[in-house]
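Novice: The following block contains a protein sequence and its predicted model.
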Amino acid sequence: MTKQTIPKMIVWGFLMIISQWLTGILMQGLIENDVGLVSLGLIGLIGMIGWLAYGCRAWLNLTFTRKNWLWGVGALISLIVTSLIWVLIMQLVTGLAMTTNQQQLNQNLIWTGWRQAVMVLQVVLIAPVLEELLFRGLFQAWFLKQQEIWQLVISSLLFAWLHTGSGGSGGAWVLYFSAGLILGYCYQQTKDLKVNIAVHGLYNWISLII
């Protein structure tokens, strides 16, 4: 642990809190059909993404390499297969075919018009970009760079906690922890956030339509 580790942990934690606060504002606005709250949440989230993207610009590789995108395809297939396996296990064990987070998303998709469009934008673009910038871009650049296994484990635990909270089922924890491992390992191999963002966004989009 270096002298900069604790300040970086504080900054990273603060950014996580801000991202969740802004997401909460956006979702509350959608629930209440409040254009003002939705606009505030969107402006805050897009501004945060722009600021983080500028800070992480060194990892947003603008070149397209076949190797990196093959890693991305492999990661996407792994995410889909892992999700199907764990959803099947959850259904057999608990009788539930989806996580609480997925159930909430499906309920929100009954919205129509502009609210549905904003919800899809949040799930397919805003959330994947923000999460990849925070979990892969900053976390994996700042912490445990010489201990990649622990880097994967800890970042994946935090990723699972973000999506399930303290009340998530064991199956949901394993599902999101596995997703964190796959996305984290993909980034370790490519060092290209662009690939991770594309994979994460496509995975969320597929989760919405199936």
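Specialist: Arrived safely.
Novice: C-alpha only now, for contacts and for neighbours.
Specialist: OK.
Novice: Which strand or helix spans the spatially most central residue of the chain?
Specialist: The chain has residue 131 as the residue nearest its centroid, 4.0 Å off, counting by Cα atoms, centre = their mean. Residue 131 is located in helix 127-131, with elements delineated by DSSP states H and E.
Novice: want to compare, so here's the second one:
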Amino acid sequence: MTIINANHSGWATTRHIIYFCLLILAEQLPLTGLSLASSLVGTQITTVLGSLFLLISILMTILFWQVYRKAVVDNHFEFERRLHKRDWLLIGGGLIAMWVINAGTLPFVKTSGNSNVDSLTSLLTSFTFFMLFFVAFIGPILEEILFRGLFLNWFFTKHRLVSILLSAVLFGTFHVDLTSGHVDPIYWLSKVLLGLVLALVYSRTKNLKASILLHILNNTLAAFI
């Protein structure tokens, strides 16, 4: 019986790793597709490309959401629980912590040579409305499902601190282009710290609504202020 349970656990972990890697690749598709399409046809059909981009992103979010709901079915459908006063206090504290991180690291981040930032800036210039909507709302939901809702419920569930730290490191690494060979360590560290705050808030509230809302607030402030 022990051998059977161990084999079952090992297969479940392997399956989760495969699913997680596939979802990370899928999450990149809308932005990659928009970037390629805009470079091929220019911005003459900005509205068409932007609308298609948002449609695909929304469909992707729905798909991710279904995977997440199945992943937390044993957690009494955590997302359906209301946020309480303590949760709102944690969100407020998390937002302050994220502001401190941004304020403390931004002056030291390289203003050029960051391919991820350069690419996003270019897309924001060409597809302002569509990209702002994605960055402020859709992106945070997708990333919270991936790096908090799924990662923390799939991996190292008996070692919560390890899961939180790895989630933060993976989140930070996800936001840099490792293939460029010019990774800004301060930018990477800032994203790791932001991911750590989000993971801690989710872990403390046990409600993905909290980290999603915190992520949306952070991105909205960064995009519009």
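Specialist: That came in fine, so what should we check first? The model shown is predicted, which means the values in this text are computed figures rather than measured ones.
Novice: still on that earlier bit, in the second structure, what residue corresponds to the residue nearest to the centre of the first structure?
Specialist: Applying TM-score structural alignment, one finds that residue 131 of the first structure aligns to residue 143 in the second structure.
Novice: same deal with residue 168 of the first structure?
Specialist: In the second structure, residue 168 of the first structure lands on residue 183 (TM-score structural alignment).
Novice: Would you confirm that its match contacts residue 114?
Specialist: Yes. Using Cα atoms under 8 Å as the test, residue 183 of the second structure is close enough to residue 114 to be in contact (7.0 Å).
Novice: Pull up the overlap in contacts between these two.
Specialist: Common neighbours of residue 183 of the second structure and residue 114, counting by Cα atoms under 8 Å, 6 or more residues apart in numbering, are 176, 177.
Novice: Alignment lookup: residue 101 of the second structure to the first structure.
Specialist: Under the alignment by TM-score structural alignment, residue 101 of the second structure pairs with residue 82 in the first structure.
Novice: From residue 173 of the second structure, how far out is the match of residue 168 of the first structure?
Specialist: Going from residue 183 of the second structure to residue 173 of the second structure by Cα to Cα, to the nearest Å gives 10 Å.
Novice: got it, and residue 139 of the second structure?
Specialist: As judged by Cα to Cα, residue 139 of the second structure and residue 173 of the second structure stand 16 Å apart.
Novice: more crowded one of these two?
Specialist: In this view residue 139 of the second structure and residue 173 are compared by other Cα atoms under 10 Å, and residue 139 has more residues nearby, 21 against 17.
Novice: and the more buried one, what does it touch?
Specialist: Contacts of residue 139 of the second structure by Cα under 8 Å, 6+ apart: none found.
Novice: again with residue 199 of the second structure
Specialist: By Cα under 8 Å, 6+ apart, the contact list for residue 199 of the second structure reads 148, 164, 167, 168, 211.
Novice: Return the residue of the first structure aligned against it.
Specialist: Mapped onto the first structure by TM-score structural alignment, residue 199 of the second structure lines up with residue 184.
Novice: Would you mark the buried spots in the one helix or strand that match maps to?
Specialist: Following DSSP H and E, one finds residue 184 of the first structure within helix 170-190. Buried positions in helix 170-190 of the first structure, judged by neighbour count with 16 or more other Cα atoms under 10 Å: 171-188, 190.
Novice: which stretches of the second structure form helices?
Specialist: Using DSSP state H, the helices of the second structure run over 2-41, 46-71, 85-105, 115-126, 128-133, 139-144, 151-154, 160-174, 185-205, 208-224.
Novice: Of these, which is nearest residue 79 of the second structure?
Specialist: Closest approach to residue 79 of the second structure among the helices of the second structure is made by helix 208-224 (5.8 Å; Cα to Cα).
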